[in-house]
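Peer 1: no sequence on this one, just coordinates:
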């Protein structure tokens, strides 16, 4: 199969590289000439474990290439994927479909022969209808099927998610479209990946519903964490106790500072707006958004409380800035409202992140960045663990204590055991684990 991938962002680049690894010939298209030039040099614009090697091997094999010229790859393609950004629109929270609509119009002009055009970007219900209308308006003679094929990739584990998916959702009622997408994903049949064919609008809604449900699980366990702290329970044991019920499951039941990233906040807001446009109120999802926003802001108060309620002139060391480990993505990261809140309370903030500091500087320019967690902790009145990078799970705690001005640790990811921290003489605050003994 010949595939044109429009967009070389997170979804487009990972999907294009994985499709080429299946044996298809993939051309990734982007208007950003600097990005395309960098990709041709083997420079990957995002941090994703294993992606650099995957891109390099398939470029070398001649199955993957990059261009700014859309016309030829689309004309030669059996399938054209739209994988451009759909950020939240300023002012109302709707998904901004400007890039999707522009891509549809440009694709239409270049089509030659039967082609399946697939939206892989996360788009509101009915976007496929509009994409098809735009293509037929620009090119009435086009022999085209428009389908939906939402992505379900986790940043930091995207390649494995693509190659070993829980499911592949394809939204089209056209038999020719089903055959092309079935052929594209046939290499995954050995992994017995469920290939689910459904109507286009249903596929579009599946993506939003999935993200909203996972965001709800996170928010639910965070509220249970608050209750656990008040009643002296351990939220981690509560989560394990309910997660062993296979109707509930253990995933996304990890209490913390709230969800962030490129998908959950954007997609839950967009789902609420889609529902309101159709006179439906999603009260649960609305509450999830409100609770999550409040939780992120509350984390700075949690740090303040650990220091007696006064941060004026205090130095706070922050470990982890990205919204999750194994990515450099700072979009809606909990660290942003946390650090902003600490600064507003008069604290001086130092921070360290294994890969995300360059991106963090754009969001948080008024703090000090350290290349080492121990340098970050030196002289600090408190240390806050915000992102659960594996590098932070095995810190030399004795050395950490010696470096700090006060042995106060606020662990927003519960990666250490309270009893161990107390034995080492730390004042240790975690999430949802009740009153802990003081060292």
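Peer 2: Everything's here; your move. In this text, all values refer to a predicted model and were calculated from it rather than measured experimentally.

Peer 1: going by C-alpha atoms from here, please, whenever you check contacts or count neighbours.
Peer 2: Noted.

Peer 1: which stretches of the stretch 1-150 of the chain form strands?
Peer 2: 2-6, 25-29, 64-67, 79-82, 115-119, 144-148 (DSSP state E, counting those that start in this stretch).

Peer 1: switch these over to TSV; also include mean neighbour count.
Peer 2: TSV is the format used below for the strands of the stretch 1-150 of the chain (neighbours: other C-alpha atoms under 10 Å):
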stretch	mean neighbour count
strand 2-6	27
strand 25-29	26
strand 64-67	22
strand 79-82	27
strand 115-119	25
strand 144-148	24
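
Peer 1: for residue 251, which of those is the nearest?
Peer 2: Nearest to residue 251, of all the strands of the stretch 1-150 of the chain, is strand 144-148, at 26.5 Å by C-alpha to C-alpha.

Peer 1: ok now stretch 206-221, how far from the chain's centre?
Peer 2: 13 Å (C-alpha atoms, centre = their mean, to the nearest Å).

Peer 1: now swap in stretch 257-264 and tell me
Peer 2: 7 Å.

Peer 1: which residues touch residue 423?
Peer 2: residue 439 (C-alpha atoms under 8 Å, 6 or more residues apart in numbering).

Peer 1: let me redo that: residue 13
Peer 2: So residue 13 contacts 7, 28 (C-alpha under 8 Å, 6+ apart).

Peer 1: same thing with the one 3 residues further on?
Peer 2: With contact taken as C-alpha under 8 Å, 6+ apart, residue 16 is in contact with 5, 26, 27, 28, 64.

Peer 1: got another one to weigh against that:
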């Protein structure tokens, strides 16, 4: 099929590239000329494992192209996918201004039998509004479908190639069948292709992310209680996780969620509740709990140092909101950095992929280290925010030797408390009793 993918952000670039890899002809469009020039030169604007190889291979094969020319991309396309950003607006709701600009811009160039497919995360009713706008602009009824994405940063290629399910919202069964054929190469293991109304499809994306965010805030709340009462959240997590009704997914305590989806989508769903006249009590709690949890390492450090951070140097491992990405949007590490800098501390930081994005914000206020152990030299303590694999089994004797004092604040529960005690560390973690040297 000939596909136009409007928007080369995280969702658009991954989706367009994966469609091209299954043999489709995909043209990706973006208004950012510099980004398009980089993509045509094989330079990828985001870090996502496996993506660069797919982009280069499909570009060289002629199946994947990049342009700033919306009209040229749309005029021959059977499917026009919309993957533009829908950031959080001042009122908490999704800002659809970029989406509407694209819809208005593509309307004069849309083939009569083409379908516009909304991949962006959008509030319920956006599909219907898109349908109305296109009818006003073209003078005819146009096909509009919703196809929400369920990609995890750091595993997006695998998620797309081997989806748990594909959700589409359509009014015309023929459009649903065309999308089923498009996704057929990715559903050979009998994963479901779920056809529903556009409104249900739009809501499914928000409900899925809100459910996952709720699980994270729930386990963090229970971790804080468990720690106060002298228990170990890992024991509690095992005790509930083996219940088949609960499971283990997203029940790992930590310093809160971040990224481009969970915070924005929870707040957008809150706004939808409020517009519907329903108080989103639970969603408000999920968001409030998460924002408070981002301060948990700071609170532990404040307790240990009695609030005296001036003149101290701290090593920070992990800047991205999660491993296997360079995304620092709403990352818990930034909350810690902001507060420690404001209190007069010096910071030595390391992240395998996100350092450049952090440098763009903080400049020379931080010392950036190429290797995790390098950050420890001359530091008074280590704080861990992101569970990158390379942080899991460092040489602890080397860690202890490099630090000014054997103190670790672990926001991801990476280490065994017994080992930390044996090695003589003061070790703070989440939902577990503190080990004191």
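Peer 2: Yes, it's here. What you see is a predicted model; the values in this text were computed from it and never measured.

Peer 1: please state their TM-score.
Peer 2: Put the two chains on top of each other and the TM-score (TM-score structural alignment, normalised by the length of structure 2) is 0.97; 436 aligned residues with a C-alpha RMSD of 1.2 Å.

Peer 1: okay, stretch 214-228 of structure 2 sits on what stretch of structure 1?
Peer 2: The alignment of stretch 214-228 of structure 2 onto structure 1 (TM-score structural alignment) spans residues 216-230.

Peer 1: enumerate the positions of that stretch that are buried.
Peer 2: With burial defined by 16 or more other C-alpha atoms under 10 Å, the residues of stretch 216-230 of structure 1 counted as buried are 216-229.

Peer 1: superposed on structure 2, what's the mean shift for that stretch?
Peer 2: Aligned to structure 2 and superposed, stretch 216-230 of structure 1 gives a mean residue distance of 0.5 Å (mean C-alpha distance after the TM-score superposition for structure 1).

Peer 1: tell me the one among the contacts of residue 16 of structure 1 nearest to residue 435 of structure 1.
Peer 2: Out of these, the member with the shortest distance to residue 435 of structure 1 (by C-alpha to C-alpha) is residue 5, at 52.4 Å.

Peer 1: residue closest to the middle of structure 2?
Peer 2: residue 259 (4.1 Å; C-alpha atoms, centre = their mean).

Peer 1: for that residue, give me its contacts.
Peer 2: 321, 322, 327, 328, 329, 330, 331.

Peer 1: ditto for residue 371 of structure 1
Peer 2: Per C-alpha under 8 Å, 6+ apart, neighbours of residue 371 of structure 1: 352, 353, 354.

Peer 1: out of these, which sit inside strands?
Peer 2: residue 352 (DSSP state E).

Peer 1: same list (the contacts of residue 371 of structure 1) but as CSV, adding distance to residue 294 of structure 1 and neighbour count.
Peer 2: Shown next, in CSV, are those (distance: C-alpha to C-alpha, whole Å; neighbours: other C-alpha atoms under 10 Å):
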residue, distance to residue 294 of structure 1, neighbour count
352, 25, 23
353, 24, 25
354, 27, 21
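
Peer 1: okay if I get the contacts of residue 371 of structure 1 as CSV plus distance to residue 390 of structure 1?
Peer 2: Putting these into CSV (distance: C-alpha to C-alpha, whole Å) gives the following:
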residue, distance to residue 390 of structure 1
352, 13
353, 11
354, 10
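
Peer 1: which stretch of helix or strand covers residue 371 of structure 1?
Peer 2: For residue 371 of structure 1, there is no enclosing helix or strand under DSSP states H and E.

Peer 1: tell me how far it lies from residue 128 of structure 1.
Peer 2: From residue 371 of structure 1 over to residue 128 of structure 1 the distance is 46 Å, taken as C-alpha to C-alpha, to the nearest Å.

Peer 1: residue 237 of structure 1: neighbouring residues, count only.
Peer 2: Close neighbours of residue 237 of structure 1, defined as other C-alpha atoms under 10 Å, add up to 11.

Peer 1: sec struct for residue 197 of structure 1, please.
Peer 2: strand (DSSP: H, G, I helix; E, B strand; the rest coil).
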